[in-house]
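# pasting the sequence and the predicted coordinates here, then a few questions.
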Amino acid sequence: MFKITEFSKISQVSAKALRYYDQIGLLKPSYTDPDTGYRFYTADQLKRVHRILVFKDLGFTLEQMIPLLDGALGTEQMRAMLLHKSAEIAEMLREEQARLNRIEARLDELDRSEDGEPPLDVIVRQTGPEWIASIREVTSKSKVPGLIRELRQAVKTLYKGALDQRVIVLWHSCAECEDAVDLEVGVPVAGPLPDQGRIRVRELKGAKLACIAHSAGLAGSYEVTAKLAGWLEEQGYGISEKEPSREIYWELPDQPASPVLSELQMPIVDRPGGAPGAEGGQA
């Protein structure tokens, strides 16, 4: 038999790892001295070590290896585990390829930039539901600043709660129309509250959103929308037909063309064979 230090050299597995294998029941010593606690191994145990290394190379965790090594799984079960691992690795490769594509696109944008301004970034964000107080009208974009002021004052007076800094504009239809835009302005509130006049309190659904920060103001910008559209096409996302696009404002715009910081948020859906989880990614 071999002492643990000798077996470590033969097997090319550290003594620390061998002790851990013993602890979790993956590879027990052939004999443990009851007086000294020293571990001893036999040459036959090298076969199990080699199988551990094979399964480790395939990406299995040590805990997953135990039934594989102990023969607790039949051929079909082992085949199913290998197929599942294969699918995991394929998905990981697809995600990393998508990340590589985003890096290359970012490098291309930097190369094309002539004024030294950083390129617009697109990220994917999953939001949860939240309660908002809102006013919805078919009107023009020029009326939005006034609607926001009216809403914030009414919420402050009627509901006596601290106002969230964010203002949400929901574009329900025809955002490009001049005087007939179906839009809704909203501010977050603590929870369900009674409606007051034309102020409606409702739950805004959570959504998967492609988000792009900009300072184009309510008037919008071709560069912003073209950038977002191109990114969605490249990444293979579709646009949700059930939810309106959103814009988040942290400052109150005086006029539609006022250059205030905002974030355009487009509800998106996965297409078959499309974008694999790009959360947090940049274009």
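Happy to help now that I have it.
# please count neighbours and contacts with C-alpha atoms only from this point.
Will do.
# any chance you could map the strands in this structure?
Per DSSP state E, the chain carries strands over the ranges 2-3, 31-32, 39-41, 122-126, 130-139, 167-173, 181-188, 200-204, 208-214, 237-239, 245-249, 262-270.
# what is the second one packed up against?
Packing contacts for strand 31-32, counted by 3 or more CA pairs under 8 Å, 6 or more residues apart in numbering; DSSP states H and E, involve strand 39-41.
# packing partners of the strand it packs on?
Using 3+ CA pairs under 8 Å, 6+ apart, the elements in contact with strand 39-41 are strand 2-3, helix 4-11, strand 31-32.
# please compare the first structure with the one that follows:
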Amino acid sequence: MYTIGEFAAIGRVSVRMLRHYDAIGILPPADVDERTGYRYYADAQLADLLRLVELRDLGCGLDEIGAVLSAADRSSAMREVLVRRRAQIETSIADDRDRLARIDERLHILEGATPMSTVEYRPIGAVTVYAVEGRAPGMGPENVSPAIDPLIERLTGAIGAAGREPREPGVFWYEAVPDSEELAVHVSFTADPEPVPGEGYDVVDLPPIATAAVLTHRGDMPSIGRSWMALMDQVVADGYRITGPTREVYLEAGPELSQDQWVTELIAPVARD
């Protein structure tokens, strides 16, 4: 048997952490002296401690570690946790690479190597669309992008079921959900000259915009956030403020083109401060 101090030293963890693992039921001691309250650990528990430390070093959560240590088939449980953790790390690396690219682009702009995209101010006419709505858990491409494809699939299916064909350009717009961190995501296609109601989509009249800040984004969806940031920066620099929901109008897009060939107008209604 090991004292808690000896056991902590072998596992290279603190006594405080061993007490925490005991409190949450992941690694309770083999014996506790009723009189002194001292904790003692058995030789057989060393494997559990080393496995726990290994998984913590790999960034696995305590719930996952507890599931491994309590599993009847630990090898299978360990493999499942590691496969899931590997996927999480791959996603994190991809996100970090995207952040690095955005940092490099911003540095090039600050150094004058890359000109800022041109923002123009002009009116936007009213348009009628066939639309569906969904929710994203927050702002930013990492939250919005996963919500888009299911909405497009839902909308094209509903339009097809009504005997219609999706008409370009597609128009997306976004609105904050009151008293929530969620974002309402609206996906639409241009309606027929004589709009036809149908089940599964709404006929929506998007109002005209007296003055809109408009920037043309050329490229894929993961990079669109940088263009939105450039637009917002320019709007602020020019003394305007955003006055309503922003829109994305997909002038050249679709499965027949690779996303780096897409052309999208970013539109924000604005007014002078």
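Thanks, I have it. On a predicted model such as this, the values are computed, not experimentally measured, just so you know.
# how alike are these chains, TM-score-wise?
Aligned and superposed, the two chains score 0.47 in TM-score terms (TM-score structural alignment, normalised by the length of the second structure); 167 aligned residues with a CA RMSD of 4.5 Å.
# just send the strands of the first structure back as a markdown table, with distance to R102 of the first structure too.
Putting the strands of the first structure into a markdown table (distance: least, CA to CA, whole Å) gives the following:
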| stretch | distance to R102 of the first structure |
| --- | --- |
| strand 2-3 | 52 |
| strand 31-32 | 54 |
| strand 39-41 | 51 |
| strand 122-126 | 10 |
| strand 130-139 | 31 |
| strand 167-173 | 28 |
| strand 181-188 | 33 |
| strand 200-204 | 30 |
| strand 208-214 | 14 |
| strand 237-239 | 14 |
| strand 245-249 | 23 |
| strand 262-270 | 17 |
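# switch these over to a markdown table; also include distance to Q64 of the first structure and mean neighbour count.
Converted to a markdown table, the strands of the first structure look like this (distance: least, CA to CA, whole Å; neighbours: other CA atoms under 10 Å):
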| stretch | distance to Q64 of the first structure | mean neighbour count |
| --- | --- | --- |
| strand 2-3 | 27 | 16 |
| strand 31-32 | 25 | 14 |
| strand 39-41 | 23 | 20 |
| strand 122-126 | 32 | 18 |
| strand 130-139 | 40 | 20 |
| strand 167-173 | 48 | 20 |
| strand 181-188 | 46 | 22 |
| strand 200-204 | 42 | 17 |
| strand 208-214 | 33 | 21 |
| strand 237-239 | 35 | 19 |
| strand 245-249 | 45 | 21 |
| strand 262-270 | 31 | 21 |
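# which of the ones you listed sits closest to L158 of the first structure?
Of all the strands of the first structure, strand 130-139 sits nearest to L158 of the first structure, with 10.9 Å by CA to CA.
# got the angle for that closest one vs strand 167-173?
With axes from the mean of the first three to the mean of the last three CA atoms, to 10 degrees as the basis, strand 130-139 of the first structure and strand 167-173 are set at 50 degrees to each other.
# counting contacts, what elements does strand 130-139 of the first structure pack onto?
Applying 3+ CA pairs under 8 Å, 6+ apart, one finds that strand 130-139 of the first structure makes contact with helix 144-158, strand 181-188, strand 200-204.
# also compute the angle for that strand relative to strand 181-188, please.
Using the same axes, to 10 degrees, strand 130-139 of the first structure lies at 150 degrees relative to strand 181-188.
# who wins for proximity to T225 of the first structure among the helices and strands packed on strand 130-139 of the first structure?
strand 181-188 (17.2 Å).
# contact partners for L46 of the second structure?
Shown here is L46 of the second structure, whose contacts under the criterion CA atoms under 8 Å, 6 or more residues apart in numbering are F7, G11.
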